[in-house]
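Participant: Quick one, fold the following:
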Amino acid sequence: MKQRKRTSGRPVKLKRGSSFDVLIAIIAVLTSAAFLYSLFSFKVIPTKWVMLIMLGLSLVLLILAFLSIVRTKRWISVVKRFLLLLIAIATSVGTLFVWRLKDSIYQIGNSTTTEIAYVLVKADSDIQKQSELSQKSVLYHDGTDADIGKKVQEALNKEVANIRYEKNESYLDMSEALLAAQCDAIIVPQSQYNYLTRKNENLSASVRILSEITYTKEHTSSGNIDITEKPFVVFVSGMDEAGELNTDLHSDVNILMLVNPITNEMKMINIPRDSYLPNPALEYGNDKLTHTGMYGVENTLQTIENLFQVDIDYYVKINFSSLIEIVDTLDGINVDVQITFCEQDENRSFAQEDLICLNAGPQELNGKQALAYARHRDSYVDQDLSRNKAQVDIVKGIVKKILSPSGITKVDTLLGNVSDYVMTNFSGDEISAFAASELEDGEAWTISSLTISDRTFDSRINASAPDLGPLDVYLFSKEDVAEVREAIDSFIDPQKLSDFSFDLDDLHGKTYEKLKNNGVVYDVDAQYPH
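Facilitator: All right, here's what the predicted structure looks like:
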């Protein structure tokens, strides 16, 4: 008889996997692949973290796959199936979470608003409908609102052919030309129409709105800055009024944020809401800074750029009435309250039971308390300037909380609702890149502030509301402007500080010359005698 050859070791006994085992294994692999793809495409989670997650998942799946083809004890099979199901569920939820977060970021970073413009004709004009504008002369603004004129033209051209468009750089001149029958119609944004009719009470009776054009305005950044590698400037405009963000209202909070992602430093410069400055939207007539917000956040931004001769890279427009939601989502913020006071609640109720009272000193504020502190001014000697400091402290508190370990865990919830009360021209890619850089860096930020404190007040006529008579305003001095410009230059480009110089009689450089050539004198001494 032939003897069987002895073999060394026992052969591995394979088992026939059940269809259920195969199914859950395939699902786990597919959901894991989708999860990893979402992490890679999101570009917020640092690559090294994603690689570690991928390595860990791969090892677990390989071990579970091996256990699926070999005979094991029953309890091991049960554990294996449980782990596969757990991986499938966890990676599915993770994928949904990542895509939701990505969608929220891109929704914030691709802000659009709906704007309205009017086509005006004389009240006694023979033109009765939009189609009759063919071969007619229509004036449009080719200055700061050139993009509005073009958008309205695009809308009109879809309905009417052969309109004769003519450029003009002054809405006031356009309205006078219309009344003098020097043109057949003019294109005017709703905000400018309101201004013109306030300035000239007879205008509304002398003109007629032929048609109302609705257009979409995109708020996008230039994309010329790598905000993970270079310092940049952000303008924060806050509305302390009820209303949608796409509604142009007073800009009550005006903060320049200087951000250096290399040194992890941030400096905030608060600009008084009652600053008396030339309003670009109103032919550079002198106006309160807060009023410039009625003509769009870009108009307020341009006003500040003209004053300090600084290029503002981005803006963030927030509704301070929604401060409650922001702070409460973050589970409160830490603020050093300047004074002991009581203030009305978010509904502006002065009923005793509704008052919100705080004691002076460092403390954690909830949403209602933060809003009360941001609004309060009656207890201060200088009122608005001290309230400005309080608002800066609140913004600092929010930023610090978001950048803290506990704050990061709240980002998903915050972003899920933030589009309702934040509008910005940061792109989704820029927000993602900055977040990824911060997660990888992990270093704490140093946040400081600068408050303009050279307190000079007066009463002046405001271009946006001349009928109200003289209003209380803040007058800038040369020293104010010089201090802010030096702070900006030294922060954005420290190398320039040793060569920092400018003519105090011409603080505004090219902007001054441009405005001077247009007949607008923009001089600190002339506009704001100290």
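Participant: rest of the way, CA atoms for contacts and neighbours
Facilitator: Noted.
Participant: which one's the longest helix in the protein?
Facilitator: In the chain, assigned by DSSP state H, the helix with the most residues is helix 74-108.
Participant: for it, packing partners?
Facilitator: helix 19-42, helix 47-69, helix 411-418, strand 422-424, helix 428-441 (3 or more Cα pairs under 8 Å, 6 or more residues apart in numbering; DSSP states H and E).
Participant: To Val524, which of the ones you listed lies closest?
Facilitator: strand 422-424 (30.8 Å; Cα to Cα).
Participant: Now find how far off-centre the closest one is within its chain.
Facilitator: 3 Å (Cα atoms, centre = their mean, to the nearest Å).
Participant: what's that strand in contact with?
Facilitator: 108-111, 219-220, 245, 314-319 (Cα atoms under 8 Å, 6 or more residues apart in numbering).
Participant: Try it again at 10 Å.
Facilitator: Contact partners of strand 422-424, identified using Cα atoms under 10 Å, 6 or more residues apart in numbering, comprise 107-113, 219-221, 234-238, 245-246, 297, 314-320, 322, 415.
Participant: Buried ones among those residues?
Facilitator: Among these, those scoring as buried are 107-112, 219-221, 234-238, 245-246, 297, 314-320, 322, 415 (criterion: 16 or more other Cα atoms under 10 Å).
Participant: Identify those among those that sit within helices.
Facilitator: Checking these against DSSP H, those in helices are Gln107, Ile108, Val297, Leu415.
Participant: so, if you compare the residues you listed, which one comes nearest to Val44?
Facilitator: Among these, and counting by Cα to Cα, the member closest to Val44 is Leu415, at 13.9 Å.
Participant: Could you find the closest non-adjacent residue to that closest one?
Facilitator: Ser104 (5.7 Å; Cα to Cα, 6 or more residues apart in numbering).
Participant: Also this sequence, please, to line up against the first:
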Amino acid sequence: MKKIRLVMKVIAMVLLGFTLFTSRLLPLNIMIAIGAIEVLLLILAWKRKVLQVFVVLLMLITSSGLMYVEFVAERIINYDPNQVNTISFFVVKDSRTTSIKTAIKNELEFAVSTLLDDKVVTFVEEKLAEKEYMEDLVSYEGIADGISGLLDGTFDVLVVDQGYLSTVLEYDPTFLDETKVIWSIEKTDEIINLTEASVTKEPFVVYIAGVDNRDEFQANRVDVNMLAVVDPIKHNITLVSVPRDAYVQLGCKTRTAMDKLTHAGVYGIDCSIKTMQNLLGVEINYYSTVYFDTVTKLVGALGTIDVYLDEGFVVGGYTFKEGWNVLDQYSALHVARARYAFENGDQQRIKNQQEVIKGIINKLLEPSSLTKIESIIRSVEGTVKTNMTGDEIFALVRMQIIDHRGWTFTQVALTGKDAYLPSYAMGGRELYMVKLDKDKLDETKILLQEALGITQE
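Facilitator: Below is the predicted model of the structure:
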């Protein structure tokens, strides 16, 4: 029996030492203190059987808790410095062609839009060449010509970068009902080389993208665009929200490529990052994408949240009153998405999204949420994509554990005037846009520079 107790004590000490040594969560001084206290307790209880069991259990619980926190973080944080574009090959629904092999065998014509990035077109040509298709691709202007060309038989196969799919559906909402996919390929690219920052010693910039992924085939649109300057020294976060319909120059295209901000996402998160950098005049260090359905899942795990709305509205069969509203997972999603219900559209939606976030945070801080921890983790598992490493995130956590100061927030929402202007992604078709207020934009640029500690000359 003595040998068994000795083995258990040794195992508990080794496991605790290993866990403390490898933990990224706790500051060094706290880890040393925990280890020293528990080892001291074990020494004091060395000849006392009951106390020995208690201390060994304490060591095992401490080790398990620290390992669980690390495990939880890995489940929630999806570190990914790459972007993946899915490119699909569409034929009409009643076509006898069911695969890329039969399409090539029957010498069908493949068509691509002139709006597609040259690198994407080259990638498509290379993949088709691997399948021994050596014919030239047919080019068409914009989006509408591609849809009509496929449906009227001008060509046989329409090649669509699925980032464009939401744009295609704006032209023809029945497109997916009239067509089918015979082949899909994925193009993986590294996101532009963003400059890393010392996250606990200097201000850094995070681009937060809220992605609407309700459509099939990854037809994602970045509907929430926020820039956060995080100052770990002053404990201040400066948040700047830009309307999804803001009329901007696309950072990944020529200077004449003007469009609404949400369409930058058509060309990938990389293009959205470049566009935000050019618009606001700051260098982005990190990005984070969060899917809209994460809101549904998280609120579902929490049960309900309390949200204050400064304007009542009706949408999706739900009636929301001015003042406090109790939202479940479905009504919370409607509040976060709704914009056509308001006179000032996206501006009001930005306010409501901030209130939903506050409601979620307040609910998470309630003691009762501890009993739902596993369902909460499952609800957000793998849904947050970022290029910030786990080590950097844990460094911020350690900093907050040492320094208990609260954080202050500076919030800015860019505004502008409604207008109908040509859209690059839609082949020049005029769409609803927001022409940003130049004075407000200039003031915001100065504010961001000050938040970063950059002196204006």
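Participant: Superposed, what's their TM-score?
Facilitator: Here the superposed chains carry a TM-score of 0.72, computed using TM-score structural alignment, normalised by the length of the second structure; 422 aligned residues with a Cα RMSD of 4.9 Å.
Participant: before we move on, the earlier item: would you mind telling me which of the helices and strands packed on helix 74-108 of the first structure is nearest Met257 of the first structure?
Facilitator: strand 422-424 (13.8 Å).
Participant: Which part of the second structure matches that closest one?
Facilitator: Aligning strand 422-424 of the first structure against the second structure (TM-score structural alignment) gives residues 384-386.
Participant: Can you lay out the ones in helices among the buried ones among the contacts of strand 422-424 of the first structure as a markdown table showing distance to Ala34 of the first structure?
Facilitator: Shown next, in a markdown table, are these (distance: Cα to Cα, whole Å):
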| residue | distance to Ala34 of the first structure |
| --- | --- |
| Gln107 | 22 |
| Ile108 | 24 |
| Val297 | 40 |
| Leu415 | 22 |
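Participant: Please enumerate the helices of the stretch 251-400 of the second structure.
Facilitator: 269-280, 292-302, 329-337, 346-364, 373-380, 390-402 (DSSP state H, counting those that start in this stretch).
Participant: closest to Val199 of the second structure out of those?
Facilitator: Val199 of the second structure sits nearest to helix 390-402 of all the helices of the stretch 251-400 of the second structure, at 6.7 Å, using Cα to Cα.
Participant: The helix or strand following the closest one: average distance to aligned residues in the first structure?
Facilitator: Under the assignment DSSP states H and E, the closest C-terminal helix or strand after helix 390-402 of the second structure is strand 408-413. Taking mean Cα distance after the TM-score superposition for the first structure, the mean distance separating strand 408-413 of the second structure from the aligned residues in the first structure is 1.1 Å.
Participant: For the following helix or strand past strand 408-413 of the second structure, enumerate the helices and strands it packs against.
Facilitator: For strand 408-413 of the second structure, the succeeding helix or strand toward the C-terminus, using DSSP H and E, is strand 416-422. In terms of contacts (3 or more Cα pairs under 10 Å, 6 or more residues apart in numbering; DSSP states H and E), strand 416-422 of the second structure is packed against strand 247-249, strand 258-260, strand 430-436, helix 438-451.
Participant: Report all helices and strands that the first one contacts.
Facilitator: The criterion is 3+ Cα pairs under 10 Å, 6+ apart, and the helices and strands that strand 247-249 of the second structure contacts are strand 258-260, helix 269-280, strand 416-422, strand 430-436.
Participant: circling back: okay, the helices of the stretch 251-400 of the second structure in JSON lines with distance to Glu311 of the second structure next?
Facilitator: Formatted as JSON lines, those follow (distance: least, Cα to Cα, whole Å):
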{"stretch": "helix 269-280", "distance to Glu311 of the second structure": "29"}
{"stretch": "helix 292-302", "distance to Glu311 of the second structure": "21"}
{"stretch": "helix 329-337", "distance to Glu311 of the second structure": "11"}
{"stretch": "helix 346-364", "distance to Glu311 of the second structure": "8"}
{"stretch": "helix 373-380", "distance to Glu311 of the second structure": "29"}
{"stretch": "helix 390-402", "distance to Glu311 of the second structure": "36"}
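Participant: Setting aside sequence neighbours, what's the nearest residue to the spatially most central residue of the second structure?
Facilitator: Nearest residue to the geometric centre of the second structure (Cα atoms, centre = their mean): Thr289, 0.9 Å. In this structure, Thr289 of the second structure finds its nearest non-sequential neighbour in Ala209, 4.7 Å apart by Cα to Cα, 6+ apart.
Participant: Aligned counterpart of that neighbour in the first structure, please.
Facilitator: By TM-score structural alignment, Ala209 of the second structure lines up with Ser237.
Participant: Roughly how far does that match sit from Val316 of the first structure?
Facilitator: Ser237 of the first structure is 6 Å from Val316 of the first structure, where distance means Cα to Cα, to the nearest Å.
Participant: What of Trp49 of the first structure?
Facilitator: Taking Cα to Cα, one finds Trp49 of the first structure at 30 Å from Val316 of the first structure.
Participant: swap in Phe434 of the first structure?
Facilitator: 15 Å.
Participant: The stretch 151-300 of the second structure: strands as residue ranges?
Facilitator: Ranges of strands in the stretch 151-300 of the second structure, per DSSP state E, counting those that start in this stretch, are 157-161, 179-190, 204-212, 221-231, 236-242, 247-249, 258-260, 286-291.
Participant: Can you add distance to Ser23 of the second structure and give the ones you listed back as TSV?
Facilitator: Formatted as TSV, those follow (distance: least, Cα to Cα, whole Å):
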stretch	distance to Ser23 of the second structure
strand 157-161	42
strand 179-190	29
strand 204-212	24
strand 221-231	24
strand 236-242	27
strand 247-249	44
strand 258-260	44
strand 286-291	24
